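Trainee: Give me the fold of what follows.
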Amino acid sequence: MVSASAVLIIIITFIFPPIGVYAVAGCGADLLVNVCLTILGVFPGHIHAFYLEYVYYDRREQAREGRFTAGRAPGIYSERVQQGGGGYGTIAQNT
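Mentor: A predicted model of the protein is given here:
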């Protein structure tokens, strides 16, 4: 299910990719990589930003369903994106 925040981030990313990456991954290596790719050309920055957002929302949805991905997504340095924004805390299981 797509939330309103996801749609808003996608629209922002379409206009200027580094803002979308900052909203999902925060200030870190992923943002630096995206700024460099955006400077190199329009498409590399967009592709990287949409990839980050896809992984972030996919991992977030998997965590909500109780499925956890063991492997790391390649090319992503942010733990926030790797865990779908879940952080290091515990998730309560529905019984």
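
Trainee: Could you use CA atoms for every contact and neighbour count after this?
Mentor: Fine.

Trainee: And stretch 20-39, end to end?
Mentor: Between the start and the finish of stretch 20-39 there is a gap of 15 Å, counting by Cα to Cα, to the nearest Å.

Trainee: want to put them side by side, so please do this one too:
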Amino acid sequence: MSTQVASQNTLLKVILAILLPPLAVFMHSGLSTQFWLNLVLTIVGFWIIGIIHALIVVL
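Mentor: Sure thing, here's the model as predicted:
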């Protein structure tokens, strides 16, 4: 049962990584350097790079 919950949690994070990359990174690692890096990448305009970075962090 716990593996099903973990896979649903991962699926949610992957969907969020595509739609809102900083939120997915925040859910995964909190207010860490990874979150701030992703936030800067996404805000500066490298949205695609923000998505790729979020997917790397989440997966």
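
Trainee: which position in the second structure aligns with Ile12 of the first structure?
Mentor: Under the alignment by TM-score structural alignment, Ile12 of the first structure pairs with Leu16 in the second structure.

Trainee: Could you pull up the residues touching that match?
Mentor: Contact criterion Cα atoms under 8 Å, 6 or more residues apart in numbering gives Leu23, Ala24 as the residues in contact with Leu16 of the second structure.

Trainee: cutoff 6 Å now
Mentor: The neighbourhood of Leu16 of the second structure, defined by Cα atoms under 6 Å, 6 or more residues apart in numbering, consists of Ala24.

Trainee: Can you list the buried residues in the helix or strand harbouring it?
Mentor: Under the criterion DSSP states H and E, the helix or strand holding Leu16 of the second structure is helix 2-19. Within helix 2-19 of the second structure, the residues that qualify as buried by neighbour count (16 or more other Cα atoms under 10 Å) are Thr10, Lys13, Val14, Leu16, Ala17, Ile18.

Trainee: Show me what the longest helix along the first structure is packed up against.
Mentor: For the first structure, the helix that runs over the most residues, judged by DSSP state H, is helix 42-65. When contacts are defined as 3 or more Cα pairs under 6 Å, 6 or more residues apart in numbering; DSSP states H and E, helix 42-65 of the first structure packs onto helix 17-25, helix 29-40.
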